[in-house]
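In: Build me a model:
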Amino acid sequence: MNIVCIGGGPAGLYFSLLMKKRFPAHRIVVVERNRPYDTFGWGVVFSDQTLGNLVAADEPTARQILQAFNHWDDIEVCFKGEVVRSGGHGFCGIGRKRLLNILQGRCEELGVELVFETDVADDRELAAHYDADLVIASDGLNSRIRGRYADTYRPQVEARQCRFVWLGTTKKFEAFTFDFRETEHGWFQAHIYQFDGATSTFIIETPEEVWRAAGLEAMSQEEAIRWCEDLFADRLDGHPLMSNASHLRGSSMWIRFPRIACERWVHWNGVVPVVLMGDAAHTAHFSIGSGTKLALEDAIELARCMAAERELAPALARYEEVRALEVIKLQSAARNSMEWFENVRRYTALEAPQFAYSMLTRSQRLSHENLRLRDADYVAGYERWFARRAFEQAGLPAPADLKIAPMFTPLRVRDLVLKNRIVVSPMAQYSAVDGVVGDWHMVHLGARALGGAALVMAEMTCVSADARITPHCPGLYTPEHTHAWRRIVDSIHALSDAAIGVQLGHAGAKGSTRAMWDGIDRPLDEGNWPLVSASPQQYLAGVSQVARAATPDDMRCIEADFVRATVAAEGAGFDWLELHCAHGYLLSSFISPLTNLRTDEYGGSLENRCRFPLRVFAAMRAAWPVHKPMSVRISAHDWVEGGITPDDAVQIARLFRQAGADVIDCSSGQVSKREKPVFGRMFQAPFADRVRNEAGVATMAVGSIFEADHANGIVAAGRADLCAVGRPHLANPAWTLTEAARIGYTMTAWPRQYLPGKQQLERNLERERQLAAAGAGLTPQQVAAKLLES
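Out: Now for the predicted structure:
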């Protein structure tokens, strides 16, 4: 086979040497437009895991790379005059030129043909010249090939919000250092790491508007470098900043990161297949150091697929399938990381220890327990700091032993002190009779109150008969309803130390439907009741009942129903009240522009659309005891173009905070069947993060939080104050107690009747941990370390 690679960067070179090693008879040519060893940039970074992958792919190349690496374990975060240091991260830095030299030398050793100073204008002519069977397009960020065949590759190219410049310095840094500086114009940050014995990379980044306000747009390269030297003078200790891109003039040295993603990676041009690799196919923000990693792993996978398949077409199809999925995962993490750095100002109200923790866990790939594995002393110290502050803020005396996981620290909301940060989500049970709750709800809520959570939320409870989702939903609109709820609330208060709350709502256009198991969102066959919404709508097109627009009289009655239910909730003894303004129900239908088409004072702008929900909330707050908390559940993202966005969610939260809301419960979606949500673990936590740290109000995170590790990370980083856990509590009422035992936290209080179960569970889980440790093989990091030692 004849293979030609367009682009002599890491992707093209590494693929070429791997293929030549596997198939010495193949003719492989790499065509590069630059001169030999020309490159821009300073150092690149790999994790120990990536090094392990390189060892497995080609040991001689890996050995040379390992010997040239500068290795470090520590990360330092410098913020507001404090330095927070953590270890065990396992990174390596190498100069980009040195890496290319190693790959070029290995290619020459194996017989790959390297052609330099040749600019490829036409891939078809190039393929014909070399009689190629396969063309690899690894021609970088500004790939001509990707642009030529854009109809096939369908690239998405997005210029991001920050400007950054890639500089170097002769100062050597012992740790990967992140330095954050506030100026009169805004915040700047430096990403700093040593990559050889004499030089460190020094990337400086700031939002576009801050860059312009500081005047950097108008400065020459020399002036801009001097400005940066002055800003970071105490970190540089007299060492200069250097550029190796002298060909760039003035503001062009500052670039905006281009996020690139392609739907397809293989194009058949009628003559030969053309395959994307590296930056031509995708990018990942430099804050997680994954651009070169992705390029090398593209090369590994394509070489593997071509060795595994006899025919070229299935090999390329398999490569595209496997790599696209893996890249999506890493790009998701990279996006989280990138957005954190784009919005540093959001987190600058945090104290230095929490700011540093938030930065370390920004991608959501590095969890609380991952950090503990890397540096147990750092995590233990942070947990003590967090616990001491939590007890102080709750007005409680701190225990002598502050070895407390963040999810088990107390939280005070008004006069209510929650024993920990776990909430049982309100989950519809469809088991009431004429709105009256009974034994099922007693068992369901009681079991979960005994299961360790601090707050158990009853399902959405309807404020009138025509506010119900189904005929089986609970209500708070007759004395019988109040008495039935009082029986459950009193039982929970008597038998547990959990608080209990109720979520009040009105189904709106999503009402008069069957129970979930009989056809979710499907209208009743008979016995339907009229529906109202912000505007006329039919939730399921051609299926659902059509809801009419609420009139002023309707709105007055609905407001009165919510107030009556609020008074009833107090009469039932609930500790917490939540107003449901999410998921397309009545109050949500006013907030979302997808469902609110009104032209009166309750439609149009976001402020107008929130007017009625805020009016209802204010009336409820006035009727609810001042010492008891109230939360509001919102849909922070409609997942539909033209709908509510996370930007809107911040403003919605501000409005409810000003009206007296204590906590914003950040959910999303279920407003329109046109939604296209992006699911994943903790997928809604970023909404709670934004609302908490931009709107300045406590939040509750919900959605695919199913491990203690998730909850600990969310709470510890200040992404939310509470974590609502739903479906895991359906499977295991004692989820909170079980997760405590799973992470080895033994200080949780169990019901005394269940203490033998606690002891057995903790013994079993400890045995599992010991067996796992004893049976574990060498990790890729350990393989790399042993190779380096040899």
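In: C-alpha only now, for contacts and for neighbours.
Out: OK.
In: Remind me what the longest helix along the chain packs against, helices and strands.
Out: In the chain, assigned by DSSP state H, the helix with the most residues is helix 312-342. Under the contact definition 3 or more C-alpha pairs under 8 Å, 6 or more residues apart in numbering; DSSP states H and E, helix 312-342 sits against strand 266-268, helix 291-308.
In: Columns mean neighbour count and distance to residue 420 on top of those, output as TSV?
Out: Formatted as TSV, the helices and strands packed on helix 312-342 follow (neighbours: other C-alpha atoms under 10 Å; distance: least, C-alpha to C-alpha, whole Å):
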stretch	mean neighbour count	distance to residue 420
strand 266-268	19	51
helix 291-308	22	40
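In: Tabulate those (a markdown table), appending distance to residue 423.
Out: A markdown table is the format used below for those (distance: least, C-alpha to C-alpha, whole Å):
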| stretch | distance to residue 423 |
| --- | --- |
| strand 266-268 | 47 |
| helix 291-308 | 39 |
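In: Would you tell me which of these gets closest to residue 6?
Out: Distance to residue 6, taken as C-alpha to C-alpha, is lowest for helix 291-308 among the helices and strands packed on helix 312-342, at 13.5 Å.
In: Here is a second sequence; please produce its structure as well for comparison:
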Amino acid sequence: MSKLFTPITLGKLTLDNRITIAPMCQYSADLGKATAWHRIHLGHLALSGAGLLIVEAAAVEPEGRITPQDLGLWDDETEQALGDVLKDVRQYSPIPVGIQLAHAGRKASTDVPWRGGNFLQPAEGGWQTSAPSALPYNESDDTPAALTKARIDEIKQAFIDSAIRADRLGLDLVEVHAAHGYLLHEFLSPLSNQREDEYGGSLENRMRLTLEIFREVRQVFPADKPVGVRISATDWVEGGWDNEQSIALSKALAAEGCAYIHVSSGGLSPAQKIDVGPNYQVSFAAEIKKSVDIPVIAVGLITEPKQAEAILVSEQADMIALARGMLYDPRWPWHAAAELGAKLHAPEQYWRCEPHEVKGLFNQD
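Out: The predicted structure is shown next:
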């Protein structure tokens, strides 16, 4: 049997297969509220046959959005809007659905990518950003405010409140976003964190906020639902965050009850030099997997079914996540199952599309 299509358990949540749809920002919300775009986008992805769908990064406070169009989960209105979307998705798909909770830190207040993604001044709809230290991401950006201890406590509470909302929405999983140069990653990396208090300096201190937020979210999210963490394994910049430190963080998270580690990389510094190619991040996941006893998810230019299968068979990771590849081919799991000789669930409305050469592809029970 294909390893990609064997079940796996995250905490107490069992998934039909090891394909995850990674969180993908859509920059299509209305003041944090999910819109008809999210209903269409999540609806068709929910019919893909993947084992898990993780909703895009949801900001835990308005100042934590990357763009003014980011999804949020910080008040009753944003909760209700997402709940309306999820109700429709669940009517037609049994796929487990999680959400990524995030704060953009110094990378907030930017325009949407298709308009260049440049920093937005307040007069352009932007806002004052914040960070561990008063160091901008780009020299042309406004300087972020160094977070006071009081503001750190507010942000921690915002993560807690959003996790409670996620549970009320019936979401099956929470992923804490500590990657891609956003706030928690900014605290982790010595390139962006130059604090001299208990949140800066040593590795232990730089990991403190991520561990505190994970611990608080884990405490308020039901014990039978998994909480995982997305990390950037390396900054791809000399002297920055690297995979050795990521292994230390992963061990600490596992000890706190983390259900899985989702391994990405980069995003913290414009100086990054990334050698992008197939499997370019898988080696980081493989090293982390050797060091922890919890599932590890690999992501990044994994595009072919046999490529994904080989990663799992060689035990470099426990699960595969797809993002852009899933947008390009929303039925990727169907095609992967056909190529690897596996079966998967599909909506009964689509059963008649099963090609003759792969009859039996869909589980019709």
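In: Need the TM-score between these chains.
Out: The TM-score (TM-score structural alignment, normalised by the length of the second structure) is 0.95; 358 aligned residues with a C-alpha RMSD of 1.4 Å.
In: picking that back up, which elements pack onto the helix or strand following the longest helix of the first structure?
Out: Downstream of helix 312-342 of the first structure, the first helix or strand assigned by DSSP states H and E is helix 352-360. With contacts taken as 3+ C-alpha pairs under 8 Å, 6+ apart, helix 352-360 of the first structure sits against strand 82-86, helix 708-716.
In: before we move on, back to that, out of the helices and strands packed on helix 312-342 of the first structure, which is closest to residue 70 of the first structure?
Out: That would be helix 291-308 among those, by C-alpha to C-alpha, at 16.3 Å.
In: on that earlier part again, would you mind finding the most buried of the helices and strands packed on helix 352-360 of the first structure?
Out: The highest mean neighbour count among these, using mean count of other C-alpha atoms under 10 Å, belongs to helix 708-716: a mean of 25.
In: Report the angle between that helix and helix 352-360.
Out: Between the axes of helix 708-716 of the first structure and helix 352-360, defined by axes from the mean of the first three to the mean of the last three C-alpha atoms, to 10 degrees, the angle is 130 degrees.
In: tell me, helix 708-716 of the first structure lands on which residues of the second structure?
Out: The aligned range for helix 708-716 of the first structure in the second structure is 305-313, by TM-score structural alignment.
In: how close does that stretch sit to the first structure?
Out: Mean deviation of stretch 305-313 of the second structure from its aligned counterpart in the first structure after superposition (mean C-alpha distance after the TM-score superposition for the first structure): 1.3 Å.
In: Give me the distance between that stretch and the centre of its chain.
Out: Relative to its chain's centre, stretch 305-313 of the second structure lies at 21 Å (C-alpha atoms, centre = their mean, to the nearest Å).
In: mind listing the strands for the second structure?
Out: All strands of the second structure, identified by DSSP state E, fall at 8-10, 13-15, 19-21, 52-59, 97-102, 130-131, 145-146, 173-178, 227-232, 261-264, 296-299, 319-322.
In: What range does the first one cover in the first structure?
Out: Yep, that's strand 8-10 of the second structure we're talking about. Going by TM-score structural alignment: strand 8-10 of the second structure matches residues 411-413.
In: Go ahead and name everything in contact with that stretch.
Out: Residues from elsewhere that reach stretch 411-413 of the first structure (C-alpha atoms under 8 Å, 6 or more residues apart in numbering): 390-391, 393-395, 417-421, 628-629, 662, 721.
In: Which of these fall within helices?
Out: Per DSSP H, helices hold the following members of the contacts of stretch 411-413 of the first structure: 390-391, 393-394.
In: ok so, going back, of the helices and strands packed on helix 312-342 of the first structure, which is nearest residue 59 of the first structure?
Out: helix 291-308 (12.8 Å).
In: so that closest one matches what in the second structure?
Out: By TM-score structural alignment, helix 291-308 of the first structure lines up with nothing in the second structure.
In: now that helix against helix 312-342, angle please.
Out: Angle of helix 291-308 of the first structure versus helix 312-342, following the same axes, to 10 degrees, is 160 degrees.
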